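Q: sequence first, then the predicted structure, then my questions.
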Amino acid sequence: MEFTRRRGLQLGLSASLAALGLGLTACSTGTAGSGSSAASTTATDSFPVTIKHVYGETVIEKEPQRVATVSWVNDDVAIALGVVPVGMPKNDWGGNAQGSTPWKDAALEKAGASIGTDKAPVLYSEVDGVNFTEIAKTTPDLILAAYSGLSAEDYEKLSKIAPVIAFPETAYGTSWQESTTMIGAALGRSQAAKDLISSTEQTIKEQAAKYPQLVDKTFIFGTLDPSAAESISIFTSGDNRPKFLSSLGMKLAPVVVEAEKDVQGFYLPWSAEKANELDSQIFVSWVADEKTKDTIVKDPLLGQVPAVKKGAFVTDSDNTLTLSISASSPLSLPWTLDKFLPLLGAAADKV
């Protein structure tokens, strides 16, 4: 499952922090907070708390002091809620030279826990899957995996280290709102989580309002890759990429809504011979580089995608931008909007 999701990132993983009021101050326990509506220095909920997930229930007896994370999103959410993890994964794909992201760097700097400093989280690689050894070294009292693809075996191994919050139902299918709600409850910051969701959704709404041409435009978010054996992949409604475009007021194309009825997972393959059936007003795709866009447009099969033919074709060759949408979080989305909305708006103008 981990390999599948990472392949999905390569297929198409594809406002500002101040707008959310995320000023953070580091604490020796690994928690951080500014007292803003989006973060609090200490838990406000009473313990113990019980979190339900796909592998049962996890009881957290008292406020966590040493939180470790796996996968994407979970570290972003914890930091946004005022908790700096003692350990978190490197962003090996889509990250910067220090294995982080611009939005995470900004939040950690405000927390006094910048990467490379004494108070920074320990970073471990997940290129080969969950890094049990390095997570154990951080001696966590809670492990966050609300957005992840943990197998039952992974969950059992991690549970021997510390209580684990696994995903609620579908691997890599947890929305950022649900991740925030689950993690907020686990950290004893339920109200802060609600406030964070509200402020993030308001930021999205305000920024999207600047592009009224997007409203009700049909879209397909997928990957067109002339060099791949599976040259067309389409992301389903359960994936964060279509969820993001839907939050902007756009509509998932009926052809995808129909096709995904018989599919489990976050994407479905599509025959290049049927490219002309992928009818939508806008098509969004990750590409290896911008030269690939010309190759797609000229391709005798891929070039038949209706939105591609009409010029309403949005391509993204920035892996960091792709990561910010695919593994969307309250930290990444405000960063995303300034960069991605102009691309969508330009495509909508051609419809």
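A: Thanks, I have it.

Q: from now on I want contacts and neighbour counts done on CA atoms only, so please keep to that.
A: Noted.

Q: separation between Ile282 and Ala347?
A: Per C-alpha to C-alpha, to the nearest Å, Ile282 is found 7 Å from Ala347.

Q: settle it for me: which of the two has more neighbours?
A: Higher neighbour count among Ile282 and Ala347: Ile282, with 28 against 22, using other C-alpha atoms under 10 Å.

Q: got the contact list for that one?
A: Ile282 makes contact with Lys217, Thr218, Phe219, Ile220, Ala307, Ala312, Phe313, Val314, Ala347, Ala348, Val351 under the criterion C-alpha atoms under 8 Å, 6 or more residues apart in numbering.

Q: my guess is the first one meets Gln281, correct?
A: Yes. Shown here, Lys217 and Gln281 form a contact pair, counting by C-alpha atoms under 8 Å, at 6.2 Å.

Q: and those two? Which one has more around it.
A: Gln281 (24 against 19).

Q: that older thread, let's have the contacts of Ile282 in a markdown table, adding distance to Trp93 and secondary structure.
A: Below are the contacts of Ile282 laid out as a markdown table (distance: C-alpha to C-alpha, whole Å; DSSP: H, G, I helix; E, B strand; the rest coil):
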| residue | distance to Trp93 | secondary structure |
| --- | --- | --- |
| Lys217 | 30 | coil |
| Thr218 | 29 | strand |
| Phe219 | 26 | strand |
| Ile220 | 23 | strand |
| Ala307 | 28 | helix |
| Ala312 | 27 | coil |
| Phe313 | 24 | strand |
| Val314 | 21 | strand |
| Ala347 | 27 | helix |
| Ala348 | 29 | helix |
| Val351 | 33 | coil |
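
Q: below is structure B, check it against A:
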Amino acid sequence: MSSPIRRAPRRLAALAAGLVVGALALTGCSSSDDDQPASTATGAASDAFPVTIDGALGSATIDKQPERVVTWGWSAQDAVLALGVVPVAMPKYTYGGDANGVLPWDADQITKLGAQTPTLLTGQDTNEIPFQQIVAAKPDVILAPYSGITQDDYDKLSKIAPTVAYPEKPWATTWQDQTTIIGKALGKSAEAEKLVEQTNAHVADLAAKYPVLKGKSFVYGSNNDPGQLNVYRASDPRVQLLNQLGLVNSPSVTDLDPNPDDGSYFFQVSYENVSKIETDLLVAYFDDQAAADTFASDPLIAAMPSVKSGAFAPIVGQSFVMASSAPTVLSMPWMLDQYVPQLAAAAEKVK
């Protein structure tokens, strides 16, 4: 599986510092008239500017309500679009996106806003930041609260425009915090808080509709490497989303974790050791049904009590994988109404 969900180790981009500086100089002397559309915003700003947003890699001070917004990472564009703003540039998704590289819930929202598809930034699959493309977009702000950017990346991006990174750890910002951080950056804090409330209410309604989920233990996994089950830690947003539905983390996630402080969002358990996993439900994602069937048919996986009893709830399809791996105010309504009934059906089979 070669999806970006693997978040493979980052290959250093072959960019000399002089290239970035030179491009910045070009931005500084360029005309305001260009082929890039300005971000489309609806509603008045609810916050006063300037605003300063602190993050793990530094602080970003935004002097006035940004009009040209660039996003980086997995899901920042979702919150931006949900707040009625169309970025001038956002990542291209070869995994989970349509023929143009746009995720389906983003495409729906862009259509709803009557806008054109923004410039799509390459490099998302390999975590290689396209500095030249970002410079060309002439951003007022760069939003990357759910990303894996490094300090070096942040320093370079901050020379282009104020850059908002993650508040604590890479790839660990909750969807709620992503939304409120982005709302503050765009001068739309009240709107962002309302979106969080509405989305929380939608998840709560689903939890109430399927009470069988409440209190069931689960492990969230993936099979990206042969013979290995990736087990996601409690800090991962995809795990936290299932917690919101009433599921509880299996103690095995903690008990089997060989190095909980390694800074990653998952650890690996070999197929030979999956018998040590004690859980009511097993949740895992797959590119397609064939991959899910292959996984479940492996003798060591098939012998797991959760799989043997049918308490296995695969998330199947690239768009569904993206929606659940980086949950947002746009992706959750898109996927949960379809997936939660399947999850509940698996919970009914817990013995």
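A: That came through, no problem. Quick caveat: nothing in here was measured; it's all calculated off a predicted structure.

Q: put one on top of the other, what's the TM-score?
A: Superposed pair, TM-score by TM-score structural alignment, normalised by the length of the first structure: 0.85. Supporting alignment: 317 aligned residues with a C-alpha RMSD of 1.9 Å.

Q: overlap of the contact sets of Lys217 and Gln281 of the first structure?
A: Listed as contacting both Lys217 of the first structure and Gln281 by C-alpha under 8 Å, 6+ apart are Ala348.

Q: list the contacts of stretch 204-213 of the second structure.
A: Lys214, Gln244, Leu245, Gly246, Leu247, Asp337, Val340, Pro341, Ala344, Ala347, Glu348.

Q: ok, stretch 63-77 of the second structure next?
A: 38-41, 45, 49-51, 86-91, 106, 124, 134, 137-148, 178, 182, 185-187, 326-328.

Q: could you count how many residues lie near the nearest residue to Gly249 of the first structure once chain neighbours are set aside?
A: Setting aside the residues directly before and after it, Gly249 of the first structure is nearest to Val215 in space (C-alpha to C-alpha, 6 or more residues apart in numbering), at 4.8 Å. Number of residues near Val215 of the first structure (other C-alpha under 10 Å) recorded here: 15.

Q: residue in the second structure matching Val215 of the first structure?
A: Matched across to the second structure, Val215 of the first structure falls on Lys214, judged by TM-score structural alignment.

Q: next up, the contacts around Ile234 of the first structure.
A: The neighbours of Ile234 of the first structure, taking C-alpha under 8 Å, 6+ apart as the test, are Ile220, Phe221, Gly222, Thr223, Val256, Tyr267, Leu268, Pro269, Trp270.

Q: can we see that at 10 Å?
A: 11-12, 220-224, 242, 256, 259-260, 266-270, 278, 284-285 (C-alpha atoms under 10 Å, 6 or more residues apart in numbering).

Q: then Ala165 of the second structure?
A: Ala165 of the second structure neighbours (C-alpha under 10 Å, 6+ apart): 53-60, 72-73, 142-151, 154, 173, 178, 181.

Q: let's go with 8 Å and repeat that
A: Gly55, Ala56, Leu57, Gly58, Leu143, Ala144, Pro145, Tyr146, Ser147, Ile149, Tyr154 are the contacts of Ala165 of the second structure under C-alpha under 8 Å, 6+ apart.

Q: now Gly246 of the second structure
A: Ala207, Pro211, Leu213, Lys214, Gly215, Lys216 are the contacts of Gly246 of the second structure under C-alpha under 8 Å, 6+ apart.

Q: secondary structure class for Leu242 of the second structure?
A: Assigned with DSSP: H, G, I helix; E, B strand; the rest coil, Leu242 of the second structure falls in the helix class.

Q: tell me the residue in the first structure aligned with it.
A: Per TM-score structural alignment, Leu242 of the second structure is aligned with Leu245.

Q: now for its match, how many residues are close by?
A: Under the criterion other C-alpha under 10 Å, the count of neighbours that Leu245 of the first structure has is 23.

Q: Gln191 of the first structure versus that one, what's the distance?
A: 27 Å.

Q: next one: Val263 of the first structure
A: 36 Å.

Q: kindly report the same for Thr203 of the first structure.
A: In terms of C-alpha to C-alpha, Thr203 of the first structure sits 18 Å off from Gln191 of the first structure.

Q: what segments of the stretch 201-350 of the first structure are strands?
A: With strands called from DSSP state E, counting those that start in this stretch, the stretch 201-350 of the first structure shows them at 218-224, 232-235, 251-252, 267-269, 282-286, 313-316.

Q: Serialize the ones you listed to a markdown table and add fields for distance to Ala78 of the first structure.
A: A markdown table is the format used below for the strands of the stretch 201-350 of the first structure (distance: least, C-alpha to C-alpha, whole Å):
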| stretch | distance to Ala78 of the first structure |
| --- | --- |
| strand 218-224 | 28 |
| strand 232-235 | 27 |
| strand 251-252 | 30 |
| strand 267-269 | 28 |
| strand 282-286 | 28 |
| strand 313-316 | 28 |
